[in-house]
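A.B. asks: Pasting the sequence and the predicted model now:
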Amino acid sequence: MRWRSALILWLLLMLLPFLSMASVWLEVSEEAASLFPSATRMKASEDALPVTEIYQLDQPIGYVFETDNLTNFPGFSGDTINLRVGLDTEGRIVGLLLLGHHEPIFLHGLGEKPLLDFIGQYQGLSLKQQVLVGSDQQRIASDDIAYFDGVTKATVSVMVVHDTIIAAARKVAQSRLSGFGTATQAILNTESYRPKTLADLRREGLLFKWQMGNEEAETALNTSPDGISEAREDNAGEDVPFLDLTFAVLNPPLIGKNLLGEEEYARIMATLEPGEVAVLVGSRGGYQHVAEDFVAGTIPQRLTLKQEASPLALRDADLFHAQPPAFSVALKPFERTHIFTFSDQSGFDPSLPITVGINVQVKKNFLESETIAVSTDYSLPKSVQTPVEPPEKPLPLWQRIWLDRTIEISVLATYLILLTGAFVFQHRLAKFGRYLTTVRLLSLCFVILFIGFYAQGQLSVVNIYTLVLSLWQGFDITVFLLDPMLFILWIYVCFSLYLWGRGLFCGWLCPFGAMQELVATAAEKLRVRQWKVDELLHSRLIYLKYFVLLLLVGTAFYSLSLAETMAEIEPFKTAVTLMFERSVPFVIYAVLLLLISAKIHKAYCRYLCPLGAGLAVLGRLRIFSWLTRRNECGRPCRLCEKHCGINAIKKSGAIDYNECVQCFACLAIINDNTRCVADKYGKRRRKTRASGEAIPVAICDPTDNNQQGPSEI
């Protein structure tokens, strides 16, 4: 027996390094749970983007990130304002938490409450909406515009908070979600310069002009000439366009220096923060880009800039408060001129079209008015763009995960190949039944330590109704490929179900089942007296797990969150995934089930396990029923029945494959001439039939391997 103990010790030492390594899946933290109450698990991003991906079952539902890891907007103190943000898969901010700041106005003046109140306004904001902070102008009713109250005396700080939240969230959205843009393909060329005339600027598209006459405005705004007249802010005749707007991105000297002159261009560029983009907007005509009561230094209410439907956060730079700009080219003066800025961290890409929009307030009747947005697209010419070397297209996330877990996959595949061989050649290997106890013990340790604790390969009923819902709502295999261990195990189990039934998984691949069996083995060695479940009660209790399965699957169609909570009837998450590092009630439940298994062999598997029930249903379609049976099994010999701890052998000697875990104990007995006495019973049967005597029924002592014959009842 020493060599067996040494072999087990060697296996444990070999598996020890695996136990020290972290799994890809993490328990949902309290912070993540507060942002995503329905979250069931999470994991760190597999690429360079520092975000945590949040899942409900196998479905991604959002992302949690810290803004300091994605942006760098110094506040009034010179330090950034760091927040934890939750973003769902629709591009909506679901929650925010202030982690740290050093803004003097809040630390030593107003207190933190105004800052927290301001931040709280962003909860529920869609990144598709334009945000106007502290606008003193008349507010326009529009689903695309969100108005947030600012904080008096803290304008700089709150605008830094705004830029930080929007820029960080948009960066995550661009990386993870569709419809929010992609990686930047170009940056503004701030080096090249050649003198240009006004005609050159316009001809080459360096200066964008947008005009809309009255008739065109009537069509775009779906209103009458009277409506246009009401909307106009001047008394000029119809010869003056309703909208006459000029737009220019100033950072490229090819535009800014030619338009403003060298001295003015240098002055404006010197005022910009690193990464800020300045755009000049001037307007004439009947409707201006800002209202007459526009407050300098605030966010424009009428003017919007977007790229791929995501707004660029504009802010008035207030650079012309002393005097109107002097253009170096013969540009006709504008009625209103402003320079607005936004950060390139907001996802600005010069290679993409810029959607320039104007919100126009049109009267519907004497009492009501509505805001209608009109827009046009402007593309910057190639001459002011510097292409960004495109990064190599990364492999899909699931492929990267599979490559990272090559060793684990190889170890699991080796075990599955050996397991398959054992089942295929079970009759040939049965003559080596004396080694079954050792092999079984090694297998149970491997399943618990490697498949369970390290590889996190515990299958669950949750996977079943995740698959059912996926088939119901639209199957996407990539969701399941994100966890290679579970994917491989499920494919293998589905294959094996139709060959040998549920027994292969329940007996040789389930970590919690292995835990129960090891506890039962230890209890047997310690001579713990077993509880004998009444046969009638047992025959009824085995159907309880099918009821649990139906209840869970049915609930999943009603409420996935409720079904996930009810799935805690499975102790797998506590005992295997979290290795008992969980709150006390869950640990007590899992430990209690293991303790019960010391008295009733694998009680949870037999009576409660909904996963086992689901596999048993599919296992009814199995092709093979290979466990050897003899005519003498059941009557008169019941040795195998007494050795079957899970009560899967009927009194008739037949195997109940819906309950059998195929531990091969009966196969080892029936092929061991020193233990199986069926031949002796066969000879006695023939003698008793010849003499007409009653045939005795054997009640064999499972612990007596040298028993020579039956006792009678």
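C.D. replies: Sure thing, it's come through. Numbering: from 1, shown residues only.

A.B. asks: from here on, contacts and neighbour counts on C-alpha atoms
C.D. replies: Fine.

A.B. asks: Am I right that residue 615 is in contact with residue 497?
C.D. replies: Yes. The criterion here is Cα atoms under 8 Å, and residue 615 meets it with residue 497 at 7.3 Å.

A.B. asks: Which residues does the top helix by length along the chain contact?
C.D. replies: Taking DSSP state H as the criterion, the chain has its longest helix at helix 155-176. Contacts with helix 155-176, where a contact means Cα atoms under 8 Å, 6 or more residues apart in numbering, come from 49, 51, 67, 70-76, 81, 83, 85, 87, 91, 93, 103, 115, 118-119, 127, 133, 150-151, 180-183, 313, 343, 345-347.

A.B. asks: any idea which element residue 288 lies in?
C.D. replies: Element membership of residue 288, judged by DSSP states H and E, is empty: it is in no helix or strand.

A.B. asks: mind listing what it touches?
C.D. replies: For residue 288, the contacting residues are 233, 243-245, 336, by Cα under 8 Å, 6+ apart.

A.B. asks: buried subset of those residues?
C.D. replies: With burial judged by 16 or more other Cα atoms under 10 Å, the buried subset of those is 243-245, 336.

A.B. asks: related to what we said a few turns ago, quick one: list the elements packing against the helix or strand following the longest helix of the chain.
C.D. replies: Following helix 155-176 in sequence order, the next helix or strand is strand 186-188 (DSSP H and E). If you count contacts as 3 or more Cα pairs under 8 Å, 6 or more residues apart in numbering; DSSP states H and E, strand 186-188 packs onto strand 385-387.

A.B. asks: Below is an additional structure, to be compared with the one above:
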Amino acid sequence: MWRVLIFWMFLAGPLFAAPLTREALAPMILAPYELGDPVNDRGVWALLNSGGGEAGYVFETEPLAPLPGFSGAPINMLVLLDREGRFLDVRLLSQNEPIFVSGLGEAPFRAFLEQYRGHSINEPLVVGTPYGAGVTASDNVYLDGVTKATASVRIAHESILAATLAVAREKMQGVGAGPAPKPDPSYNEPITWQEMVDQGLVARLTVSFADLDAAFAGTKWADDGAAAGEGAYIDLYALDLGPPALARAALAPDTLAEVAGFTARAPDDELYLLIEAGEHGLVSEDFVRNTAPDRLTASQDGLPLALRDADILPELAADLPEALQDATKMILRLDRRLGFDPTRPWQISLQAVRLHGMFQPEAGSAHFPLQMQTPERFFLRPKAPERLSPFEEALRNRANDLWALGGFLTLLFAALFAQSRLAGLRAFTPARLAILAVVTGFIGFWGQGQLSVVTLMAVARGLVSGGLEVLLYDPFGLMIWAAAALGFLLWGRGLFCGWLCPFGALQEFAHHLGRLLRLPQIEPPQSLARALLWAGPLALAAMIATAFFAPEQAETVAELEPFKTAITMQFDRPLAYVLWAGGWIAVSMVWFKGFCRSLCPLGAAMRLGGLLRLRRWIPRRTECGSPCQLCRVRCAYGAIKPTGEIRYSECFQCLDCVSIHDDANRCVPLVVAAKRARRAA
């Protein structure tokens, strides 16, 4: 049984990472900013300034752009973006990149992310180092990479760009970024180069030397150009190579095969062929292949696109004009995962640079844009995924946890149905403590499945207002509520209070520690113990009344339960809360589960649920209570009447009395009967 349980535990891990909650995110937002309201259900929040006005957006990269890293898992970062698109901060939340986990450590990674502060999403940000002096005039903004971790920081950079551009398009540009279309591999349209030019499938930009002089007219670089040539200064052709029909019409067979192999390795990249037949060329002489081109930039919806050389030396189809065969050629790549849509208008801009002066010349530039758009007929546009309900989204996010919890509850129910065999184990106490350890670690600290009377109050308010959606946001807790409700029918309150409450388990561990330390055990007089049973119902009534009549104080009154401090926040709270929760655990070292047996408002609610119990599941004999009082004396909860009858509303299903009842060496009626049998024999 325990091997199966451990197996379930190893399977427990989130399949999809859910966005951070307000409680987890708010402490990360430093003054003068603070966290506002959620903008959507994908982890985007409003960022407020010190006056309460909207200053920008806060979001995680993983929910918006889950690009896999080397470990297969996305790198998750927190981005603070102002309303103009400037990065206020980029912070690492989680990563599993091998080079940073067991090699360099996270310090270089965090230092890399600090470079984003102050830069704008409107700048063409590039990871890498500019090569040669000529590149200093490039429009690109270069971020220093991390030695030995180039690929990992580039993945992180692309994740930041993809998530930030998604927010910028939707919130700042008003453009909804739907699923990016992909080239249709089955679409076959016989077409020639000339037909593509005539139909506008090949975009063309022509700039004469006179146009170049006009661009620099009135500046200090007006007289710094070279003598005008015979041909055009820029004669640029651009073609989308994503659609196979267009690639076949433009490329030689060997290059076509190389493009097909590249597409198979990087199916999210859209390749573009650039041919420059003028005097300008495409990049500076210092350009290094497989990096961002230093004379080319691109944008869509007013936001930059990340261009990168595909490192393919193209050969053109034999029927293309000879002037193009001898021209400068390059194949660039654009990542559709970053929001690029080739079927919508975008532009590529070619930068012309002039230098003024002899010593440390000053660079000036002019830009010549070329509009691009590929018709829809060449693409397949995937349908937008159906919007999941909050409950379906939560189910997906916690799928592994729910499977593990379901397995654990199945095993627990099976063990409790066979209660006589469980209680009769020689190692019953270690077995029980092992189950409680799983409850504390998995259900409590990991799964955050500590039930609370706060949920009951939310349900009560929902019944009044006509909405119970609060339950659907936490399927993990809902499964435990369902198990507790089924337990009401079978065993009363005992299933939850005795076996599924993480804070109750902590108190029981504290009790055993107190026994190990040989601390004196305190048991209140019976009259006081009975009076203390009313503390829980009174606390419950006070909390419910506060929720309805003074809702602004409900959160404060809810701190009467130490569950949030001990389990949810794991004692990471102000000292007063820690002392309250830790104090009750310390009390349990000398007074067995004192909070459960006195002040617990949830326990009081569970007593009412126990009224649904359908059977008396604890076996009794006629001698129980008269004359035998052993079970009553041994019951740590005081749940057995002097008459031997079980008070199920106070029973925690610890099974101590069951183990005594079935033990021929401890049950007094069985011992007496055995002695009589021996005498008769």
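C.D. replies: Ah, there it is. For clarity, every value in this text was computed on a predicted model and none was experimentally measured.

A.B. asks: hmm, back to that, now render the buried ones among the contacts of residue 288 of structure 1 as a markdown table, adding secondary structure and distance to residue 470 of structure 1.
C.D. replies: Below are these laid out as a markdown table (DSSP: H, G, I helix; E, B strand; the rest coil; distance: Cα to Cα, whole Å):
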| residue | secondary structure | distance to residue 470 of structure 1 |
| --- | --- | --- |
| 243 | strand | 51 |
| 244 | strand | 52 |
| 245 | strand | 50 |
| 336 | strand | 56 |
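
A.B. asks: quick revisit: list the ones among the contacts of helix 155-176 of structure 1 that fall in helices.
C.D. replies: Using DSSP H, the contacts of helix 155-176 of structure 1 in helices are 115, 118-119.

A.B. asks: can you give me the helices for the stretch 501-650 of structure 2?
C.D. replies: In the stretch 501-650 of structure 2, the helices defined using DSSP state H, counting those that start in this stretch lie at 502-516, 526-532, 535-549, 554-557, 563, 575-587, 601-609, 630-634.

A.B. asks: so which of these gets nearest residue 138 of structure 2?
C.D. replies: helix 575-587 (54.8 Å; Cα to Cα).

A.B. asks: so the closest one versus helix 502-516, what angle?
C.D. replies: With axes from the mean of the first three to the mean of the last three Cα atoms, to 10 degrees defining the directions, helix 575-587 of structure 2 sits at 50 degrees from helix 502-516.

A.B. asks: Would you mind pulling up the elements that helix 575-587 of structure 2 packs against?
C.D. replies: Where contact means 3+ Cα pairs under 8 Å, 6+ apart, helix 575-587 of structure 2 is packed against helix 502-516.

A.B. asks: Check which helices and strands the helix it packs on sits against.
C.D. replies: Here helix 502-516 of structure 2 touches helix 428-438, helix 575-587, going by 3+ Cα pairs under 8 Å, 6+ apart.

A.B. asks: Quick check: which of those is nearest to residue 466 of structure 2?
C.D. replies: helix 575-587 (33.6 Å).

A.B. asks: Verify the contact between residue 308 of structure 2 and residue 287 for me.
C.D. replies: No. In this structure, residue 308 of structure 2 is not within contact of residue 287 by Cα under 8 Å, at 11.8 Å.

A.B. asks: what sits in contact with each of these two?
C.D. replies: By the contact definition Cα under 8 Å, 6+ apart, residue 308 of structure 2 and residue 287 are jointly contacted by residue 293.

A.B. asks: Those two: who's more crowded?
C.D. replies: residue 308 (21 against 18; other Cα atoms under 10 Å).

A.B. asks: The more buried one and residue 345 of structure 2, how far apart?
C.D. replies: 19 Å (Cα to Cα, to the nearest Å).

A.B. asks: How about the residue nearest in space to the middle of structure 1: what's its closest non-neighbour residue?
C.D. replies: The residue lying closest to the centre of structure 1 (Cα atoms, centre = their mean) is residue 60, at 2.9 Å. The shortest distance from residue 60 of structure 1 to any non-neighbouring residue, by Cα to Cα, 6 or more residues apart in numbering, is to residue 54 (5.8 Å).

A.B. asks: Please enumerate the strands of the stretch 201-350 of structure 2.
C.D. replies: Counting by DSSP state E, counting those that start in this stretch, the stretch 201-350 of structure 2 has strands at residues 203-207, 234-240, 269-276, 296-300, 303-305, 308-309, 328-335, 346-356.

A.B. asks: what's the closest of the ones you listed to residue 506 of structure 2?
C.D. replies: Comparing these by Cα to Cα, strand 328-335 comes nearest, at 50.7 Å.

A.B. asks: Next, the angle from the closest one to strand 296-300.
C.D. replies: Strand 328-335 of structure 2 runs at 40 degrees relative to strand 296-300, counting by the same axes, to 10 degrees.

A.B. asks: State the span of structure 1 onto which strand 328-335 of structure 2 is aligned.
C.D. replies: On structure 1, the counterpart of strand 328-335 of structure 2 by TM-score structural alignment is residues 336-343.

A.B. asks: List the buried residues of that stretch.
C.D. replies: 336-343.

A.B. asks: now do stretch 345-363 of structure 1
C.D. replies: In stretch 345-363 of structure 1, counting by 16+ other Cα under 10 Å, buried: 345-352, 354-363.

A.B. asks: Quick check: chain neighbours aside, which residue is closest to residue 331 of structure 1?
C.D. replies: Among residues not flanking residue 331 of structure 1 along the chain, residue 198 sits closest, at 7.2 Å (Cα to Cα, 6+ apart).

A.B. asks: And residue 281 of structure 1, by the same measure?
C.D. replies: That would be residue 247: by Cα to Cα, 6+ apart, it lies 4.8 Å from residue 281 of structure 1.

A.B. asks: I am finished for the moment; much appreciated.
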